[in-house]
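Colleague: One predicted model, sequence on top.
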Amino acid sequence: MSEPIEGRMTAAAEDEIVVFLIGMRINSFAALRSWVPVSRAMPPMIAELAREKGSGLLGFQLLLGFPRVLYVVQYWESKEKLLAYASAQGKEHRPAWAAFNRRLREGRGKVGLWHETYVVPAGSYESVYVNMPAFGLGAATGVVPVAGRGERAAERLGQRAPSAE
């Protein structure tokens, strides 16, 4: 596990970021044949993307929404690269998607899948990490001291803080 970085840090990202959330919901714990293969499909895709420099994947975070939901937060450099991977022949995603659809028809609602995609323009996101290892967007793009970007969230978002009049 990474060591905490003392002090206040922010993500080094400066350009547009694409945030892709994808996950599964176990609707029936007893239906192992429905949800176990779905849960095993994501690690090979992440490994493939991590191996391929230029894939567009900047970083990811695996999360658990206890007790039924597993999900991955992914940070991408562009929506074009995310969509290219999703439709690429010969990559891990296409067969995993086809297998999920077969399982969905056979499983009658035993497992669910969801995703959300957010295209976030440069200057429209901010982050702060206090005494944390690099995490989330900071792990994907690196971190820099907060002081270089502004002490307040409004400054880091490129906005003027309201006056205290």
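Modeller: Received it, and whenever you're ready, just let me know what you need. Numbers count the residues shown, from 1 in each chain.
Colleague: C-alpha only now, for contacts and for neighbours.
Modeller: Noted.
Colleague: Wait, Ala50 touches Leu57, no?
Modeller: Yes. The criterion here is Cα atoms under 8 Å, and Ala50 meets it with Leu57 at 7.1 Å.
Colleague: Tell me which of those two has more neighbours.
Modeller: Leu57 (22 against 16; other Cα atoms under 10 Å).
Colleague: contacting residues for Ala140?
Modeller: 58-60, 75 (Cα atoms under 8 Å, 6 or more residues apart in numbering).
Colleague: go again using 6 Å as the cut-off
Modeller: When the contact criterion is Cα atoms under 6 Å, 6 or more residues apart in numbering, the partners of Ala140 are 58-59.
Colleague: now swap in Gln159 and tell me
Modeller: Applying Cα under 6 Å, 6+ apart, no residues qualify as near Gln159.
Colleague: Pasting the second one now:
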Amino acid sequence: MGARAIEGRVTAASEDGVVVFLIGMRINSFAAVRSWWPVARAMGPMLAELARDEDSGLLGCKSLLGGVREVYLVQYWESKEKLLAYAAAPEGNHRPAWAAFNRRVREGKGRVGLWHETYVVLAGSHETIYMNMPAFGLAKATGVVPVGRRGDRAADRLRTS
């Protein structure tokens, strides 16, 4: 059935800064399974590794489909330093997966694509609202509070210093 909806209006508990990391894969040739299947499978072990490490900095993530050819993740991180540390860690799953992907890109002649975008959002520079939804997005990653606790209007919740 899925997560239970929270009645009414709520917002994410976090008033701290957050890093939003978007990463995705595009299948350019469905017939080239040897090019895209290993890329698709690489994310699971990385997410499991991050979930086991409470100090990794990953607050939460959500996988999404972008039509037939695209799969992507929205990830919320404590800081850019923790995100970059994970990406560069020689003992983690990311470095070998990245090296394998680069080999596949050279051999695969464009049959699979990969992209990512990183946004550093300063404290007070993000605003959320969820109505009759289960905990979702940033609220699922950081906790849910009634809207009134952070301000009834979007402008109230967007307090920039």
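Modeller: Noted; the coordinates are in hand. Given the structure is predicted, the values throughout are model-derived calculations rather than measurements.
Colleague: what's the TM between chain one and chain two?
Modeller: Scored against TM-score structural alignment, normalised by the length of structure 2, the superposed chains reach a TM-score of 0.97; 159 aligned residues with a Cα RMSD of 0.8 Å.
Colleague: ok, back up a step: now list whatever residues contact both of Ala50 and Leu57 of structure 1.
Modeller: By Cα under 6 Å, 6+ apart, Ala50 of structure 1 and Leu57 have no common neighbours.
Colleague: Quick check: what element follows the longest helix anywhere in structure 1 along the chain?
Modeller: The residue-count maximum for a helix in structure 1 (DSSP state H) belongs to helix 32-51. Downstream of helix 32-51 of structure 1, the next assigned helix or strand under DSSP states H and E is strand 57-65.
Colleague: Identify the residues contacting that next one?
Modeller: 70-76, 140.
Colleague: Mind listing what's buried along that strand?
Modeller: Residues of strand 57-65 of structure 1 classed as buried: 57-60 (neighbour count, 16 or more other Cα atoms under 10 Å).
Colleague: what's the mean deviation for the next helix or strand after it versus structure 2?
Modeller: Later in the chain than strand 57-65 of structure 1, the nearest helix or strand by DSSP H and E is strand 69-76. In this overlay with structure 2, the average offset of strand 69-76 of structure 1 from its partner residues is 0.4 Å by mean Cα distance after the TM-score superposition for structure 1.
Colleague: Provide the contact partners of strand 69-76 of structure 1 at residue level.
Modeller: For strand 69-76 of structure 1, using Cα under 6 Å, 6+ apart, the contacting residues are 18-25, 56-64.
Colleague: try it again with 7 Å
Modeller: 17-26, 56-64, 82, 137, 140 (Cα atoms under 7 Å, 6 or more residues apart in numbering).
Colleague: likewise stretch 116-128 of structure 1?
Modeller: 8-11, 14-22, 153, 156-158.
Colleague: Just the ones of these in strands?
Modeller: 8-11, 17-22 (DSSP state E).
Colleague: Of these, which is the nearest to Ala41 of structure 1?
Modeller: Among these, Ile22 lies closest to Ala41 of structure 1 (Cα to Cα), at 11.9 Å.
Colleague: what sits against the residue nearest to that closest one when sequence neighbours are not counted?
Modeller: Distances taken as Cα to Cα, 6 or more residues apart in numbering place His115 nearest to Ile22 of structure 1, at 4.1 Å, with adjacent residues excluded. Listed by Cα under 7 Å, 6+ apart, the contact partners of His115 of structure 1 are 21-23.
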